[in-house]
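**Student:** Could you look at this predicted model? Sequence included:
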Amino acid sequence: MATILIADDEKVLAQSLGMLFRDEGHQVGVALSGRDALRLAAENPPDVMLLDLRLPDMSGLEVLSEVRRTQPEAMVIMMTAHGDTATVVDAVKRGAFHYLNKPFELQEILLLVGKALEQQKLREEVTFLRERRHPAEGLEEMVGNCPAMQEVFRKVRLVAAAGDSAVLITGESGTGKELVAGALHRLSERSAHPFVELNCAAIPENLLESELFGFEKGAFTDAQQRKKGLFELAGQGTLFLDEIGEMPPHLQAKLLRFLEKRSFRRLGGTTDIQVGARIVAATNRDLRELVRQGRFREDLFYRLNVIPVHLPPLRERGSDTLALAGHFLAHFSRRLGRPVKRLAPAAEKAFLAYRWPGNIRELKNIVERLVILCPSEVIPVEQLPAEIRAGEGGPPMAGAFHIDEHLLGVERQLVLAALEEALGKKGLAAERLGISRHAFKRKLQKLGLGGEDEDEP
């Protein structure tokens, strides 16, 4: 459905055109004067505007110029019974898509509006691809000095060059999974191609399939023309599927087939389309548990988990909390044109003691609020939100004041990452860590991760 605005002082014609396009399923506005047209365009920006050259209060060319200034994406079709070459040239120079001489056939205007909508969609696709060709965030935007994050950075650099192998990024909400996906793309040979992203939890289930695979004209009731899906738009680039654990079962099967064959069909299509895009998936859910519950396909899990990358929660990253706070303080201070703010010692202590259940996303939002609301360059502890002053969110963060607890947390993350990479094989995990199987077994016992079971054959 498109939004169409008709501006013509011939009331019968304007109303007839309105009925025609409403019958086609579009949302229609009708204006009998230039000022009404501009008002309606401001209230509900049109996709296509049918604009008469002569209106009672102002010239159609004046209306055209104003619409092009305020609604540059609108496709304007001029209508006139007094057309001449000079007027047509002037209208095109001012940004008109096309023009029609009155009288005209209804089929003619339907065809012209259809072409305008098709061109508008092509423009949107080009904009979509340009915006995703070079994601802004890369490793330079990822702050972290703790061992677990240094391991993440090392792995990202290696994985970026690893061809088309699928990557599964895991971690709690707000830990920076989208940043890692963008860095993987930007550091790879695919960086000259699109970076296309989709949050599987943000789109209704009945629309997700057409969003991913696209559709042919007539594939269903509202399929008025062919639409490319995200697989096709990604081309030779990267397709980032966030919240993959929320993907419905029937689409999990289709995604698995794509990963196996590197081809798909649009909805209603009969031709296989080959695509070389790399799939990077992310989730804050425990996919192994979802597999055990029968809610996520085991074969798809192993297809996606070729290269696992786990992001630790902020509460396990020790002094990285203050490094990130300083990074965001500088960022928002510069953006708002203010002197760079810093935390007072007591505020730093409160930041370290807080558990940050929302991770980096929560920290970033709070820092932005502090930069806006705190009048002084040094932010005192009194300016912090009550939950941070009170140290809410659980016991003090590991690593804030107890170095032994922090080291245990880091060691636990490295051991779990090695086990995940080795698909649970303890001997292989020990090799990856550079220690003996016996030493690895002792570590598992110390960390409460098992180790009492008999050795693998």
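**Tutor:** Yep, it's here.

**Student:** Could you use CA atoms for every contact and neighbour count after this?
**Tutor:** Noted.

**Student:** From what I see, M75 and K115 are in contact.
**Tutor:** No: counting by C-alpha atoms under 8 Å, M75 stays clear of K115, with 10.0 Å between them.

**Student:** Looking at the two, which has the bigger crowd around it?
**Tutor:** A count of neighbours by other C-alpha atoms under 10 Å puts M75 above the other of M75 and K115, at 25 against 14.

**Student:** quick one: that one from E66, how far?
**Tutor:** 13 Å (C-alpha to C-alpha, to the nearest Å).

**Student:** another one to put next to it:
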Amino acid sequence: MSIPGLLSERAIILAPRGRDSQIAMRILDEAGYLATVAHDLFELVKELSSGAGLAIIADEALRNSDIKPLLDLISRQPAWSDLPIVLMTHHGGPDHNPSARMGNLLGNVTFLERPFHPATLVSLVVTAVRGRRRQYEARARMEDLHESEGRLQNALKAGRLGSWLLEAEYLKLTCSDITKSHYGRNEQDTFNYDDWLAAVYFEDQPRMQSALQRSLDTGVDLIIEYRNVWPDGSLSWVDVRARAICGKNGLVSSLAGVTSDITERKQAESQLRRLNETLEQQVEERTSQLRHKEDILRQSQKMEAVGQLTGGIAHDFNNMLTGIIGSLELIRRRLARGSIEDLNSLIDLGVTSANRAAALTHRLLAFSRRQSLDSKPVEMNHLVNAMDELLQRSVNESIHLQLRMASDLWTAEADPNQLESALLNLVLNARDAMPDGGTLVVETFNQQLDRSFTNAHENLLPGDYVVLSVSDNGCGMPETVISRAFDPFFTTKPIGQGTGLGLSMIYGFSKQSHGHVSIKSEVGRGTTVQLFLPRFKGLADEAEQSFQSNAVYAENGETVLIVEDDPHVLLGCQQALALEDIASEGVSSAEDALKRIGDNFAGIVISDIRLPGIDGLELLSRLKARDSSLPVVLITGHGDITMAVNAMRDGAYDFMEKPFSPERLVDVTRRALEQRGLAREVWALRKQLAERDSLEGRIIGRSPAMQNLRALITNVADTSANVLIEGETGTGKELVARCLHDFSRRKDSQFVALNCGGLAESLFESEIFGHEANAFTGAGKRRIGKIEHAHNGTLFLDEVESMPVNLQIKLLRVLQERTLERLGSNQSVAVDCRVIAATKSDLNALSKTSQFRSDLYYRLNVVTLELPPLRERREDILQLFEHFLQLSSLRFDREPPTLDRQTSSSLMSHDWPGNVRELRNVAERFALGLPAFKQAGTVSENQSLGFAEAVEAFERSLLSEALQRSGGNLSQASQELGMAKTTLFDKVKKYGL
């Protein structure tokens, strides 16, 4: 209980005889000191109990009196108090004043002989009051220290951190109740050093004792995680950290540390490891299921195609056979009768039917073979002009044929024979679409295709293309006919006038040429068919090359590199694979193969063993050295079987003995491609797992702002430059600071974080700079500060704007000179730490108003990282939410719930004043099965949005409703909205729809 200021410094005077009390009181009053007169010993004790700075007692007041109450009062004083007493005695000293010997019992006594000079009394009172004031100051410091100790204990309890102290000389362990609980002990249980060691799990005891002994011997920090056994036999994990305290002799006198229970974290890590271990098995199971479903789908498609094929062939051939059989039967009958007149007409009928059958057979073979093309440089204008006469004869007089040739047309790369057939087919189709006549236009022009177009089509690359266009103004085709126009045997022509193979063959030709074919048609207005063929990149006069498919490396790995020096065998292999739509490329030597195969080669290799120069076995060895998962199939003759078997042991996938059937080649190739695809998928999944701790896995977001932030972190992380991070509360400033540390060369040293806004100003200096022993009352031991603790590491100062201005000067000096002085010391200590500061305020503006030192601002502001609020990067909201949802589900041991459209819309339209921290809290609520927002997952009606946010929310809602009405069909939704399909696709991706 505190004493009022005047009472705490007043003098209590006890002089029962004469005028001594009045004289003393008048002297003190003139000197400005408050004094009170007590008339007896009982009243003196009472007044002293109310609070006093000193007591002035005449020796006669103690003679023959019961001074026990006074002695009891003095003995009950707290540790900080020592009441000053001025004892007035007679001349002659203690030898002549027996009562003066009572001073030994009273303690802090000063003798004043009577008569005395007033100045002497005043001097004694001044000294006593000054000493009494120091006692009160000591009491205040002790109370502050006790309060600070209480706050520390509360913080430790809040973080479930236990504290402990181990005295090195006697190995005496003192620990808190929380530490005991981490080892399964109750508060009342004893827990000494031997109990501590005995509780460590036997497998971890050598490691723990070694680390502890090393800290005691060398003074290094003790940081260790280990298992301990509770009295009930259960195991738990504990994290133990301690710092050595050295005595004056330089040896470790004690270890002071904390403990924390990390059992839940270890269980989560164990679950994550098990998940990683089973991931490959899950991938294999899913892949197996996918292959099974694909086999079923392929079989269904094959049966459908076979049914359509046999039906079309049977119908057309029955018609043709009817003509042939009928004409032959009539000829036989007439010859039997001896009538030979008019046989020519019957013969013509049979020949016509046979020619039609031959033409159909030719088309069937051309369609079914899908043989590799004889691609060459083609001057398309020259080819079209050469066919002009044929095309003119193919149309009737009512059709006007126009040729529109581009003057600067590029050279195309295609099979000229197939191109001529395709052009003739298109012209005949256009003719048949205009029975009453019209205009038919054949046009050529150049066209560049970008990724926005080619990504929507399989096996089509961005680049330059030469276009052959055939247009008519005939009857046109409805959408239902256009969607089936390229199907084999589909035709709208009358029976007997078409086989339905023309457009199907053109489609196959375009795909084999790595081109594209498109149809644009409108009922009643006409049709335009455009054939896109790739521009030839070589010289127009190049010699004819051997067969090459020019197959591109497919993303799924379906590319086969065949190494064979025999061109006939090479051609046969490529054609066999082409029949099964397997892309391949051929080379004649191992040297060429090594040049073709880069780091990102996604296919397989089929190689003959006998090759000029480097043979197939050496090629196998070199390829396996590059990529051990690359399947290599070897082709061998009879004498090479032993070598092939040895090659299998060295890593070859399979071998084939010459001669082999196309079916054998296709079967081995497919199995090798499947293995290659699975291996690359597992590799990709492993890479994703490895990248979880990468910068992209920690700084999440696809927005330009976050991409730029990651780039800046990458550029400055491994430098010593000071960094200032600016951003609103909850934007992730500490996460960015940790990334800067973890991706720097200082990552193996300490990352020390300090929230400047959470420290009392009186503790600021000792907390940051440290203090020596006895630097202030209660500072019994040396303690290093945060800066020194971060030596060789990183110091993160959050809310740096809250740092007192007077300490900003000291921090600036540390940054400039790389040295500091602990509180209570004049010795400089060298420090090397990187300083990362964070603020939610404008430090430049604060420096202009003298609330923050401008020189410190410029020193910290070497590199500035600005963290945008979540409302300014809405395209990252759903990705962040999914990330937090997965973490929360793992933490709560629950399956992550499905994110519905209503919640997605609410997330996108919310203003997020709490930024990423608020989003994480919402994800945790949603993972627990609660509404994402308090009002059933909707945004509060009172919450106002800016104009841009309101427009985005309206646009997202409009797109979502259109997609729901169209069943997710982008084409239908884009038509309904009057928006380009590519624009709609970009916005769907932006809003996460």
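**Tutor:** In hand now; what should we look at? Here the structure is a predicted model, which means the values were calculated and not measured.

**Student:** Tell me how the two chains score on TM-score.
**Tutor:** Here the TM-score for the pair of chains, by TM-score structural alignment, normalised by the length of structure 1, is 0.60; 311 aligned residues with a C-alpha RMSD of 4.1 Å.

**Student:** burial count for the alignment partner in structure 1 of L812 of structure 2?
**Tutor:** Here L812 of structure 2 is matched to L256 in structure 1, going by TM-score structural alignment. Counted with other C-alpha under 10 Å, residues neighbouring L256 of structure 1 total 17.

**Student:** So L256 of structure 1 is in contact with L300, correct?
**Tutor:** Yes: proximity of L256 of structure 1 to L300 meets the contact threshold set by C-alpha under 8 Å, at 5.6 Å.

**Student:** What are the neighbouring residues in contact with the match of L812 of structure 2?
**Tutor:** Residues near L256 of structure 1 by C-alpha atoms under 8 Å, 6 or more residues apart in numbering: 299-300, 303.

**Student:** Among those, name the ones in helices.
**Tutor:** 299-300, 303 (DSSP state H).

**Student:** Mark which of those residues are buried, thanks.
**Tutor:** By neighbour count, with 16 or more other C-alpha atoms under 10 Å, these hold 300, 303 as buried.

**Student:** Is it possible to get a markdown table of the ones in helices among the contacts of L256 of structure 1 that adds distance to L407 of structure 1?
**Tutor:** Output for these, formatted as a markdown table (distance: C-alpha to C-alpha, whole Å):
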| residue | distance to L407 of structure 1 |
| --- | --- |
| D299 | 35 |
| L300 | 34 |
| R303 | 33 |
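
**Student:** between the ones in helices among the contacts of L256 of structure 1, which is closest to G229 of structure 1?
**Tutor:** Nearest to G229 of structure 1 out of those is L300 (C-alpha to C-alpha; 20.6 Å).

**Student:** Structure 2: which residue goes with the closest one?
**Tutor:** Match for L300 of structure 1 (TM-score structural alignment): L856.

**Student:** And the closest residue to its match other than its chain neighbours, how far from E821 of structure 2?
**Tutor:** With sequence-adjacent residues excluded and distances taken as C-alpha to C-alpha, 6 or more residues apart in numbering, L856 of structure 2 is closest to L812, at 5.6 Å. Here L812 of structure 2 is placed at a distance of 13 Å from E821 of structure 2 (C-alpha to C-alpha).

**Student:** Same check on A412 of structure 2?
**Tutor:** From A412 of structure 2 to E821 of structure 2 the distance is 79 Å (C-alpha to C-alpha).

**Student:** quick one, which of these two is more surrounded?
**Tutor:** More crowded of A412 of structure 2 and E821, by other C-alpha under 10 Å: A412, with 25 against 17.

**Student:** max-length helix in structure 1?
**Tutor:** Counting by DSSP H, the longest helix found in structure 1 is helix 106-133.

**Student:** What are the buried residues along whichever helix or strand comes after that helix?
**Tutor:** Using DSSP states H and E, the helix or strand that directly follows helix 106-133 of structure 1 along the chain is helix 147-160. For helix 147-160 of structure 1, burial by neighbour count (16+ other C-alpha under 10 Å) applies to 148-149, 151-153, 156, 159-160.

**Student:** quick one: which of the residues you listed is nearest to R342 of structure 1?
**Tutor:** The nearest one, if we look at the buried residues of helix 147-160 of structure 1 relative to R342 of structure 1 and count by C-alpha to C-alpha, is M149, at 23.7 Å.

**Student:** In structure 2, what sits opposite the closest one in the alignment?
**Tutor:** Superposed on structure 2 with TM-score structural alignment, M149 of structure 1 falls opposite M706.

**Student:** List the residues that contact that match.
**Tutor:** 699-700.

**Student:** cutoff 10 Å now
**Tutor:** 696, 699-700, 712, 866-868, 873, 876 (C-alpha atoms under 10 Å, 6 or more residues apart in numbering).

**Student:** got those as TSV, with distance to L843 of structure 2 columns?
**Tutor:** Listed next are these as TSV, based on distance: C-alpha to C-alpha, whole Å:
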residue	distance to L843 of structure 2
E696	29
I699	25
I700	27
L712	21
E866	13
L867	15
P868	17
R873	24
D876	28
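
**Student:** Now rank these by neighbours and give me the top one.
**Tutor:** The residue in these with the most neighbours, by other C-alpha under 10 Å, is D876 (21 neighbours).

**Student:** Just give me the match in structure 1 for that one.
**Tutor:** For D876 of structure 2, the residue aligned by TM-score structural alignment is D320.

**Student:** who's in contact with its match?
**Tutor:** D320 of structure 1 neighbours (C-alpha under 10 Å, 6+ apart): 143-146, 149, 314, 326, 352.

**Student:** Could you find the closest non-adjacent residue to the residue nearest the centre of structure 1?
**Tutor:** With distances taken as C-alpha atoms, centre = their mean, structure 1 has E197 as the residue nearest its mean C-alpha position (4.6 Å). Excluding the flanking residues, the one nearest E197 of structure 1 by C-alpha to C-alpha, 6+ apart is F240, at 4.5 Å.

**Student:** Give me the neighbour count for the equivalent of the one you found over in structure 2.
**Tutor:** When structure 2 is aligned by TM-score structural alignment, F240 of structure 1 is paired with F796. Around F796 of structure 2 there are 28 other residues, counting by other C-alpha under 10 Å.

**Student:** And stretch 176-194 of structure 1, end to end?
**Tutor:** 20 Å.

**Student:** That one: which residues count as buried?
**Tutor:** 176-188, 190-191, 193-194.
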